[in-house]
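Asks: This is a predicted model, with the sequence first.
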Amino acid sequence: MALSTIGLYCVVATILWMRWVFDLRLEVASWPLFVLGVLMAGLSLALFGFFLSVTAVRYRTSWALGAALEYPGWLLCGFLIPVSSLPVWIQPLSWAIPTTWAMDAVREAASGGSPWADLGVCAAIGLAYAALAAYLGRRLVDSARRNATLALT
């Protein structure tokens, strides 16, 4: 959640920097829906991060896993390029990541479309990852208590 907060700050700072320094205007058809899409992207990214952290918590080098997934995640979610320009075989993986849908919602809100379907899918997938993470987290804690081990190697 902390990284999502920093990310939201970066979005706001970039928009302000773009306006005040370069005198460029960001044309957004619906600012409330645009902001909702950005907030949903941050929240869903935090929920997906919760799932990844629960699955990697028992390994000391889990930070390397997070670093290795960062840039491919940006590509898969449509932050840098549209998902439609990815190879066809990898697009279903993009659809399983909630921030893909949040980015679609942000684009729809900016262009004047309706982002509600994308926001709904984003929320559903994000909540599914949160439920799965809570379940796995409970299983890992129970296993560590039962076996009196919490190996960090």
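Replies: Perfect, thanks for sending it.
Asks: all contacts plus neighbour counts: C-alpha atoms, from now on.
Replies: OK.
Asks: For residue 7, see how far away the residue nearest the centre of the chain is.
Replies: The central residue of the chain, meaning the one whose C-alpha is nearest the mean C-alpha position (C-alpha atoms, centre = their mean), is residue 45 at 2.4 Å. Per C-alpha to C-alpha, to the nearest Å, residue 45 is found 10 Å from residue 7.
Asks: How about residue 73?
Replies: Separation of residue 73 from residue 7 (C-alpha to C-alpha) stands at 14 Å.
Asks: put this beside the first:
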Amino acid sequence: MSNRQLSLEEILDLELILAKKLVSAAGTQQHALREGNLKELNKVNNFILETNEKMVFLNLKKTEYLSQGKENPYEEKAEVAQLKKNIVNLVQQLKEKFEINALLSQNGINFHHQILSILCSPDQQKVYNTKGKVKENLQVNQMIDRVF
């Protein structure tokens, strides 16, 4: 993104494009969380961070534009009003997806905490013969079956 002056419509159009990309990325993030695909999750999280930085930049551009007083924001064109409406709808979708993703993340953390507590508990170490370490996939499967 350059340092040139953008119109309000251009700024909102770019925000709409980025919001669509964020909604798509949130869907990918949700899928990666459900599948436990850490490589994909890391990739999509980095993309979300980069896109968020671009959104912050656009918000600064929008603030700069509005502070110049070129146009009265209350007398906006129909196209600008529609762009704003579309952005609001996408932000709502994004909020809903991120709420689900936060829940999935918390469930994953709770699951790993339960597995770690099994590994660290002296009583459970005797049951699974782990001595604090997982030796075989069979032990992990036994722990998972026991927890759930």
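Replies: Yep, it's here. Just so you know, these numbers come straight off a predicted model, no measurement behind them.
Asks: And the TM-score between them?
Replies: Both chains were compared after superposition, and using TM-score structural alignment, normalised by the length of the second structure their TM-score is 0.39; 73 aligned residues with a C-alpha RMSD of 3.3 Å.
Asks: on that earlier part again, what packs against the strand or helix carrying the residue nearest to the centre of the first structure?
Replies: Following DSSP states H and E, one finds residue 45 of the first structure within helix 31-56. Contact here means 3 or more C-alpha pairs under 8 Å, 6 or more residues apart in numbering; DSSP states H and E; on that basis helix 31-56 of the first structure packs against helix 2-20, helix 98-111, helix 116-147.
Asks: Apart from its chain neighbours, what residue comes closest to the residue nearest to the centre of the first structure?
Replies: Closest residue to residue 45 of the first structure in three dimensions, ignoring its sequence neighbours and counting by C-alpha to C-alpha, 6 or more residues apart in numbering: residue 99, at 6.1 Å.
Asks: can you check residue 8 of the first structure too?
Replies: Nearest residue to residue 8 of the first structure, sequence neighbours excluded (C-alpha to C-alpha, 6+ apart): residue 42, at 7.0 Å.
Asks: tell me the contacts of the one you found?
Replies: The neighbourhood of residue 42 of the first structure, defined by C-alpha atoms under 8 Å, 6 or more residues apart in numbering, consists of 1, 4, 5, 7, 8.
Asks: Would you format those residues as a markdown table with distance to residue 32 of the first structure included?
Replies: Written out in a markdown table, the entries for those read as follows (distance: C-alpha to C-alpha, whole Å):
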| residue | distance to residue 32 of the first structure |
| --- | --- |
| 1 | 22 |
| 4 | 19 |
| 5 | 18 |
| 7 | 18 |
| 8 | 15 |
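Asks: List just the nearest of those to residue 140 of the first structure.
Replies: residue 1 (21.5 Å; C-alpha to C-alpha).
Asks: next structured bit after the helix or strand residue 85 of the second structure falls within?
Replies: Using DSSP H and E, residue 85 of the second structure sits within helix 78-120. Moving toward the C-terminus from helix 78-120 of the second structure, the next helix or strand (DSSP H and E) is helix 122-128.
Asks: Relative to the whole chain's centre, how far out is that next one?
Replies: 37 Å (C-alpha atoms, centre = their mean, to the nearest Å).
Asks: list the helices and strands that helix packs on?
Replies: Here helix 122-128 of the second structure touches helix 78-120, going by 3+ C-alpha pairs under 8 Å, 6+ apart.
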